[in-house]
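**Student:** structure for the following, please:
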Amino acid sequence: MSDSSDHARPAWLKPHGKPWGVTSQKVVYDNPWINVTEYQAVAPTGRAALYGKVSFKNQAIGIVPLHEDGTVTLVGQNRFALANYSWELPEGGAPLGEEPLDGAKRELAEEVGLQAADWRQILKLELTNSVTDEIGIGFLAMDLSPADTDPDETEDLAVARVPFSEALDAAVAGYMPDSLTVALLLRVHHMAVRGELPRDLARLVLG
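**Tutor:** Sure, this is the predicted structure:
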């Protein structure tokens, strides 16, 4: 399993200025998935500021199930927060104490009935770092085979298997705006360009 953090860090990637400070804090909301904390804070400029942070009790997990014929498996579902229908890669949450790969394997089986012999961690994301601490971890899953599905009791999922290039075009055109989906499809395309995928599979990914 490889990680994009293996690449050398450029010299310009360094912090500047002072970090945020905190003078007081209180939890104003809590449920099994998130909590919201209100802070009396001090900005890097020295100004006092009111800040609210949403803390997540799971890591966000996204998986690119890439088949040997260059297709990917996607899921469609109604999402609550934006009241929209979303086509996206298989995704889910891994509790903070769980290995992300274990969560990815579980979500791939539960949502689309697949298991993979080849797993690679390919991306780590801060999903909305202005107001949340949510971390997203993305995996590429290859050498796929069927597994038992077990969707969450609140999920009504549709499943589609489409050419990778078609999925990527839909994502960058704004038809699949889910952030993990966009980022992970672009990352896999980048891997194909850089020679980080098997040659025949890279050719299919690049169309």
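**Student:** make it CA atoms for all contacts and neighbour counts henceforth
**Tutor:** Fine.
**Student:** before we move on, what SS does residue 130 have?
**Tutor:** The three-state label given to residue 130 by DSSP: H, G, I helix; E, B strand; the rest coil is coil.
**Student:** for residue 121, see how far away it is.
**Tutor:** 25 Å (CA to CA, to the nearest Å).
**Student:** where's residue 122, which helix or strand?
**Tutor:** Per DSSP states H and E: residue 122 is located in strand 114-126.
**Student:** the residue nearest to residue 123 when sequence neighbours are not counted: how many residues sit nearby?
**Tutor:** Leaving aside its sequence neighbours, residue 123 sits nearest to residue 138 (CA to CA, 6 or more residues apart in numbering; 5.0 Å). By other CA atoms under 10 Å, 26 other residues sit near residue 138.
**Student:** so residue 138 sits against residue 119, correct?
**Tutor:** No. Under the criterion of CA atoms under 8 Å, residue 138 makes no contact with residue 119, lying 10.4 Å away.
**Student:** and residue 97, that's in a strand?
**Tutor:** No. Going by three-state DSSP, the assignment for residue 97 is coil, not a strand.
**Student:** buried set for stretch 143-157?
**Tutor:** 144, 151 (16 or more other CA atoms under 10 Å).
**Student:** distance across it, terminal residue to terminal residue?
**Tutor:** 23 Å.
**Student:** report the angle between the longest helix that the chain contains and strand 114-126.
**Tutor:** The longest helix of the chain (DSSP state H) is helix 179-193. Angle between the axes of helix 179-193 and strand 114-126 is 100 degrees (criterion: axes from the mean of the first three to the mean of the last three CA atoms, to 10 degrees).
**Student:** please give the structure of this sequence too, so both can be compared:
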Amino acid sequence: MPSPSSRKTIHTWKHISLVEEQITLPNGKDIVHTTIAHPGAAVILPISEDGKIVMVNQFRPSLHKWLLELPAGTLESPENVEECAKRELEEETGFSAKEFIALGQVTPLAGFCDEIQYLFVAKGLSETCRYECDDDEVIEVVHLSIEELEQKIVNDEITDAKTIACVSKAKLCGYI
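**Tutor:** Below you'll find the predicted structure:
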């Protein structure tokens, strides 16, 4: 791990920072590397009693388009990953869950970002209320069967990597 003196924060926005640091690679070469420092995120695959998957259709300003994806969100200090999953599920969909099953983690952008996404299946859903979204969030809640969800992945109607990863992991583990 680099010493704190070799790290320089270039820019901070919300919970993320652009950090430049001097590091020595395993081959002994010294480089300056720029990383997006991210606190991590929770990704939730909510399964309703009728087997539908609760998803969000979210406008993504970075892409200037809507993405159909699983509910997810960034960890807020000092919450743990399951607390984050519970909070984000309720904020984005208006559902709470009796059970959260951890599926492990993925590293979505390891070339330039240290974010780890923690994957969950949520079962025993109960409707609560949606909280006010962040200023840059525009979200519609959508319910899809697993067959509809998988077909949308095949047809490139769902291109969100965290969604595809979480659905794949849940299927491989036998939850869907």
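**Student:** alignment lookup: the residue nearest to residue 123 of the first structure to the second structure.
**Tutor:** Using TM-score structural alignment as the criterion, residue 138 of the first structure maps onto residue 119 of the second structure.
**Student:** what element comes up after the longest helix of the first structure heading to the C-terminus?
**Tutor:** That would be, after helix 179-193 of the first structure and using DSSP H and E, helix 199-205.
**Student:** give me the residues contacting that next one.
**Tutor:** With contact meaning CA atoms under 8 Å, 6 or more residues apart in numbering, helix 199-205 of the first structure is reached by 68, 69, 70, 164, 165, 189, 192, 193, 195.
**Student:** could you measure from the equivalent of the fourth one over in the second structure over to residue 55 of the second structure?
**Tutor:** Looking back up the chat, that one is residue 164 of the first structure. Alignment note: residue 164 of the first structure maps to residue 146 in the second structure; criterion TM-score structural alignment. According to CA to CA, residue 146 of the second structure stands 11 Å off from residue 55 of the second structure.
**Student:** and residue 36 of the first structure, that's in a strand?
**Tutor:** Yes. Counting by three-state DSSP, residue 36 of the first structure is part of a strand.
**Student:** which residues touch it?
**Tutor:** 27, 28, 29, 30, 52, 53, 54, 55.
**Student:** any idea how far the first one lies from residue 107 of the first structure?
**Tutor:** In this structure, residue 27 of the first structure and residue 107 of the first structure are separated by 30 Å, where distance is defined by CA to CA.
**Student:** who's more crowded, the two?
**Tutor:** residue 107 (26 against 13).
**Student:** which SS class is the more buried one?
**Tutor:** Applying three-state DSSP: residue 107 of the first structure is helix.
**Student:** out of everything not next to it in sequence, what's closest to it?
**Tutor:** Computed as CA to CA, 6+ apart, the closest residue to residue 107 of the first structure that is not its neighbour in sequence is residue 92, at 6.0 Å.
**Student:** aligned partner of the one you found in the second structure?
**Tutor:** With TM-score structural alignment as the criterion, residue 92 of the first structure matches residue 73.
**Student:** surely its match and residue 39 touch.
**Tutor:** No. Counting by CA under 8 Å, residue 73 of the second structure stays clear of residue 39, with 10.5 Å between them.
**Student:** more neighbours: the two, which one.
**Tutor:** Between residue 73 of the second structure and residue 39, counted using other CA under 10 Å, the more crowded position is residue 73 (20 against 16).
**Student:** rewinding a little: turn the contacts of helix 199-205 of the first structure into CSV, columns for neighbour count.
**Tutor:** Below are these laid out as CSV (neighbours: other CA atoms under 10 Å):
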residue, neighbour count
68, 14
69, 12
70, 19
164, 25
165, 18
189, 19
192, 20
193, 14
195, 11
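**Student:** need the residues you listed in CSV (columns: distance to residue 103 of the first structure).
**Tutor:** Below are these laid out as CSV (distance: CA to CA, whole Å):
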residue, distance to residue 103 of the first structure
68, 23
69, 26
70, 24
164, 23
165, 27
189, 24
192, 25
193, 28
195, 28
